[in-house]
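Peer 1: I'll drop the sequence and a predicted model, then ask my questions.
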Amino acid sequence: MAPPTSGHVRGALATATTAFVALVGGWIWAAMQQPDGYDAVRESISALAASETPHRWIMTAALVVTGVAHVGSALLLPGLRRAGRAVLTAAGVATVLVALVPLPSRAEGSAVHTVVAALSFVLLAAWPWFGADERATPLLRPAVARPASIVLLLLVASLPLGVGSGLPFGAHERVVAGLLAAWPLATAAVAWWAMGHRIGDRRVRRVVTVALLTVACAAGGVAATRLAPATAETTHYSAQVQLSMDPRDSTRLVARTLFGDIDVGFTGLAPGIEATPQVKASIADLLSRPQITVSSLQPGPLELNAAIVRAARDVGIRFALGALAVAALWVLLRAIVRRRRPGAWAWAGATTAWVVACGATGLGMWQTYQPERQHEFTSTGVLGTVQRNQSLLSDVEARTAQVSPYLRNLIALSSALQDKYSPTELAQPTALRVLLVSDLHAGNQYALMRTIVEEEDIDLVVDTGDLVNFGTVAEGNASGMFAGIASVPVPYVFVRGNHDATSATDRAVLDRMAAIPNVVLLQPDDETYTVVEAGGIRIAGFNDPRWFGDDGKRSKDKQQPAKRAFVSAFEEQDPLDLLVSHEPWAVQDVPRADVAVNGHMHTPDLEGNRIQAGTFTGGGPLTHFVGSEDGEELIGQPSAFDVLSFGETCRLTSVTRYRFRNVIEGRPAYDDVSLVNGSRIDTVTEDGRTCEKPEPGAGVLDALTLTEVPAKPPAAE
């Protein structure tokens, strides 16, 4: 191997710096350009380059530049073995391919994109192992490079594991991606140093080192508050509090709510504070009381002050720990590179940087965030417009009734187009038409539902759960949900969602639903399932075992006992035409079910024989509104519902999917209507079986045949 040259190392340092700056700068800049609603903590880097993402060119270009720069580093790094050059080159090419095969949208996945992205991560973690050489510069020696490669590979492996454990994927991925991009830069920088390059004398270098380490400690402290936000709580509210890494948020306190943002500006020098307020379930009891006032919902001065003190303390602790971790990491890496124990200067420099970062940040925040230093107060979204339109949220049901004519026209147009252009096999006589809804979240839009039932000739409504937000009957009463369900003129089939109970044993919402004449509970209690037969179509399902307030982790695992119990109870029953539960993991791979439906994700989806319903109310009144870029336009999550048609052969013949928005605001906007051939979903054929449209009886449930199936212990695994 030829000895490394100065020209090589300078070029490698330039390309490695370019790769790191392009990647990190790209995702920061691209995120800044996104409309409200993008969450960098939870959404992936790839989402910024997705085909339907605004300003996607920024992240796409950043990925291309990063990949090309990695190839340059592979060619120029001094002392790197050929195998290491090949692996790093392949990593660069894979990074470019990540940009060339983007995700369809922020909400949709792509198997090809996932494979390419995973490959690029693995290659970026593996190249130090293959490039290690005893004769190379310090970070390329086997004693350093191979342990580093193992650590990087473990970090890459932690990404899919983190998804299952509930870690915020966006922040997790950015930490891993940043470290993968930083290692070639660190390798080139150490090589540059080892080859005798210097900046100034020792005193200047130490001052610069401490200054840079101080900045790094401050960044680490801010990052720690974002990875583990502090929580401030009052009786009826809680808020996650974290520091902002966006320089534009400096000296600003921003409370981001789904109704808009409150932005308070201060005079001083300090990182910005972000707070995400949330309503506690206890407020549902207050809302159900007559003559409720705003003042009765407000926390008192002492309560608010105590919450602020606790939040400030917790944020400070997280900041200090994050800064300390960065300082300790610097000492450790310095010792590894120099191959000796840290000296007094290393400890003194790290301690100084940590103390200055914590002290300067704490002092700046204490001086800045004082009431007398406030100079600006603005609000956006609903919070900014409610003063001009006090009646906007006064009556959700009345608002939806106003837009029913719009929906009637939309359905009529859709039906006419389907009659003209749908495939012949979809035109067979219909035995049953099912309206599939989910995730109403206390949004009383039953005026719309009645219109849909009438215009689409619906025989049956299937609701996959999350009727309310906080799992209480009081919330359902306050929002008129139960009266709205009773007004629907067809049977209403229901399974409980994870927001429809306050504990694993809470049955209050189920009991209240059971008292409504047109409601059928598919799992009325832990000991019984109900099979609904309508026109010969067999429907059954089971409740979500989760509840509002559980830890929100390992959702997939929590569904398995309920799924096994259901499968065990139905193993000797006739196959089902329609299986219903709330979460996607509950209905996946359930045997003897032709079609499965679920909700929970607030996004319509189709996967094999599984139909995922969107949210009928755009997430409900409490989650419906976000502010647009100019803070004036109200934009809701898309509302969605599906109409399932079963033919006389008892098979699903078609699924019609509707999406629209801005219903509550009174300005409905059409998104799309799509028609899906049911044979793509229901692939099971049963020769000789026929179904026919149910004849209405005197009572709303008279057209149904209801059969109880007792639960039994699940089969052994």
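Peer 2: The structure has been received and is ready for your questions. Numbers count the residues shown, from 1 in each chain.

Peer 1: C-alpha only now, for contacts and for neighbours.
Peer 2: Will do.

Peer 1: right, and the helix or strand after the helix or strand hosting V163?
Peer 2: Using DSSP states H and E, V163 sits within helix 142-165. Next along the chain after helix 142-165, taking DSSP H and E as the criterion, comes helix 169-194.

Peer 1: could you list the buried residues of that following helix?
Peer 2: 169-174, 176-177, 179-192 (16 or more other Cα atoms under 10 Å).

Peer 1: report all helices and strands that the helix or strand that that helix is followed by contacts.
Peer 2: Using DSSP H and E, the helix or strand that follows helix 169-194 in sequence is helix 202-227. Here helix 202-227 touches strand 237-243, helix 301-338, helix 344-368, going by 3 or more Cα pairs under 8 Å, 6 or more residues apart in numbering; DSSP states H and E.

Peer 1: this is the comparison structure:
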Amino acid sequence: MDGGENEQRGPGDEDTPPARRERRWRPRRDRAGRAGRSGWVRRVGVVLAVLTVALAGAVIGVLAGGRVNTDIGPFRANLTLAPAVKGSTTVDVPPLGALQLDSHDGPTHLTVRLGALDQRKTEALIDDPASINRASLSAVEDVRDGVMRLGLRTAGSAVLATLLLAGLVFRDVRRTAWSTGLALAVTAGSLGLAAGTLRPQAIEEPRYEGLLVNAPAIVGDARRIANDYSRYAEQLQRIVGNVSQLYTTVSALPVYEPAPGTTRVLHVSDMHLNPTGWQLIRTVVEQFDIDVVIDTGDITDWGSEPEASFVGSIGLLKKPYVYIRGNHDSSRTAAAVARQPNAIVLNNSTTTVAGLTIAGIGDPRFTPDKETSPAGSGLTKQVAEQVIGAGEQLAATVQRSPRPVNIALVHDPASAGPLSGTCPLVLAGHTHARQVSKLPQQPGKQPTQLMVEGSTGGAGLRGLEGEKPTPLSMTVLYFDQRKLLQAYDDITVGGTGQAQVNLERHVVKEPAQGAPAPVTPTPTR
């Protein structure tokens, strides 16, 4: 029998030639193939739609609900989770900047934003020093509890967001359930991966941003600096006590005896938040019967609002305190100093205190994230013009002063050049290294001496990073009744391994032209 005879035939096929019957049968088979392919494509489309909705719902849920507020020690903190390509943690410390930690793996980023201090808890820490240790231990539990609550809240928010989104998109219970389940699995898996790959040691290798970019200069090796500072503080307590013996020793020096009517000025600079500097200043003010304290800037490190309380010790001195802003001091710092009852802040202005007319100008820069550099070194042309321009502004102010100016104050010695010939003495700081020199004399102008102070705060905590800490330094200046500099005492307080106080007296034999004559240092152990 012919194979064609077994084919099913429709009405009228008997009279239809075989070739025509073949043409009519082929479209039926094509339609069946297309129907199979369209079903497969539809199923893939549904799967992709479910995956898309699940991921979108998880992301929306994490962004909307992945945040909690918690207490970490005395701080009020906000913890936030967000989707990310690479797992990491940001510790945000406004207004100083942030620390970036490579803390874990997975597509999640944790942000810890430290907020305001709780006044009640902070006062409790201050009143009870032992509570600081308890707070440091409880802080770990605070963080753990906050992260656990954050994880649960994030997962719940992701499920809820996906449930709502899938219900609106599919209007189908089965597909909505699949989307919600996938969203929960993705969220829980991401959080589990982060927890399983947690690297606590990442806190030891942070990357700094904002003003904290220079934090290694402050923090360094935290353990070593903490140990060094403990020894340093213990020795400084004894050293500061020894300063009381200096005045008796100085009075016995035969080379110079301050005459009645002598005005004593204490020049300090670059405190950099070191509280030990205040102890030393108070001792010297009392023992040397200081009339005026002059501060040539960098009393803080970052110029932030929390640091403003550091200047409160100014009022305890009970002596006029003349201050100019350094490049580490902000306008907030200057305002905090100005609020002290005995403080005078100069900013391209003059004042008369204890018979001395003093002119001063703040540093034109605010660069707390920069290292201190020697005067003029490493300055770009634009910055150098700023610094020198400050000196030019002050020189014009000095020349316009109705009273002759006895002392001009600048922070960076690079600003001193334009002041040559305008006044007999310029005081500066910034370099953390003591230096005395004559400015190039202008034809027909009076000679001008430049005195650069070291760091009265020992360069702050960054001064503990070297093998030997930066010494604390300050200078007592003696002015006669004509308000001319007659002599000065350089006081240097050593640190760890250098438990001594040195005083070096210099007598200005000829104020008009002679160089100061050094006298053998007087150490006190």
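Peer 2: Noted; the coordinates are in hand. Nothing here was measured: the structure is a model prediction, and the numbers come from that model.

Peer 1: report the TM-score for the pair.
Peer 2: Put the two chains on top of each other and the TM-score (TM-score structural alignment, normalised by the length of structure 2) is 0.51; 313 aligned residues with a Cα RMSD of 4.2 Å.

Peer 1: still on that earlier bit, tell me which of the helices and strands packed on helix 202-227 of structure 1 sits nearest to A412 of structure 1.
Peer 2: strand 237-243 (44.0 Å; Cα to Cα).

Peer 1: tell me the angle that closest one makes with helix 202-227.
Peer 2: Interaxial angle of strand 237-243 of structure 1 relative to helix 202-227 (axes from the mean of the first three to the mean of the last three Cα atoms, to 10 degrees): 160 degrees.

Peer 1: now do strand 237-243 of structure 1: distance to the chain's middle.
Peer 2: Centroid displacement of strand 237-243 of structure 1 relative to its chain, using Cα atoms, centre = their mean, to the nearest Å, is 18 Å.

Peer 1: in structure 2, what residues pair with the helix or strand following it?
Peer 2: Where DSSP H and E defines the elements, the next helix or strand beyond strand 237-243 of structure 1 is strand 252-257. Against structure 2, there is no aligned range for strand 252-257 of structure 1 (TM-score structural alignment).

Peer 1: go on, stretch 23-41 of structure 1?
Peer 2: Using TM-score structural alignment, stretch 23-41 of structure 1 finds no match anywhere in structure 2.

Peer 1: S455 of structure 2 -> structure 1?
Peer 2: Checking TM-score structural alignment: S455 of structure 2 goes with T615.

Peer 1: is it true that its match touches H624?
Peer 2: No. Applying Cα atoms under 8 Å as the test, T615 of structure 1 and H624 come out as separate, 10.4 Å apart.

Peer 1: so D490 of structure 2 is in which element?
Peer 2: strand 485-493.

Peer 1: ugh, wrong one, G552 of structure 1
Peer 2: With DSSP H and E as criterion, G552 of structure 1 is part of no helix or strand.

Peer 1: give me the number of residues near it?
Peer 2: Neighbour count for G552 of structure 1, taken as other Cα atoms under 10 Å: 13.

Peer 1: next one: it from E455 of structure 1, what distance?
Peer 2: Separation of G552 of structure 1 from E455 of structure 1 (Cα to Cα, to the nearest Å): 39 Å.

Peer 1: before we move on, what about V590 of structure 1?
Peer 2: Taken as Cα to Cα, the span from V590 of structure 1 to E455 of structure 1 is 33 Å.

Peer 1: and what of Y529 of structure 1?
Peer 2: From Y529 of structure 1 over to E455 of structure 1 (counting by Cα to Cα), the distance is 31 Å.

Peer 1: ok, now G92 of structure 1?
Peer 2: From G92 of structure 1 to E455 of structure 1 the distance is 55 Å (Cα to Cα).

Peer 1: how about R399 of structure 1?
Peer 2: Using Cα to Cα, R399 of structure 1 is found at 19 Å from E455 of structure 1.

Peer 1: quick one on the thing from earlier: which one's more surrounded, G92 and E455 of structure 1?
Peer 2: Neighbours were counted for G92 of structure 1 and for E455 using other Cα under 10 Å; G92 has more, 28 against 15.

Peer 1: wait, what's in contact with that one?
Peer 2: Residues in contact with G92 of structure 1, defined by Cα atoms under 8 Å, 6 or more residues apart in numbering, are 66-71, 120.

Peer 1: and if we set it to 10 Å?
Peer 2: G92 of structure 1 makes contact with 19, 63-74, 86, 98, 120, 123-124 under the criterion Cα atoms under 10 Å, 6 or more residues apart in numbering.

Peer 1: what about it, distance to A191 of structure 1?
Peer 2: For G92 of structure 1 relative to A191 of structure 1 (Cα to Cα), the value is 21 Å.

Peer 1: repeat that for M59 of structure 1.
Peer 2: M59 of structure 1 is 30 Å from A191 of structure 1, by Cα to Cα.

Peer 1: what does A239 of structure 1 give?
Peer 2: A239 of structure 1 sits at a distance of 46 Å from A191 of structure 1 (criterion: Cα to Cα).

Peer 1: overlap in contacts of T615 and H624 of structure 1?
Peer 2: 441, 637-639.

Peer 1: the strand holding D490 of structure 2: average distance to aligned residues in structure 1?
Peer 2: After superposition onto structure 1, the mean distance of strand 485-493 of structure 2 to its aligned counterpart is 0.9 Å, using mean Cα distance after the TM-score superposition for structure 1.
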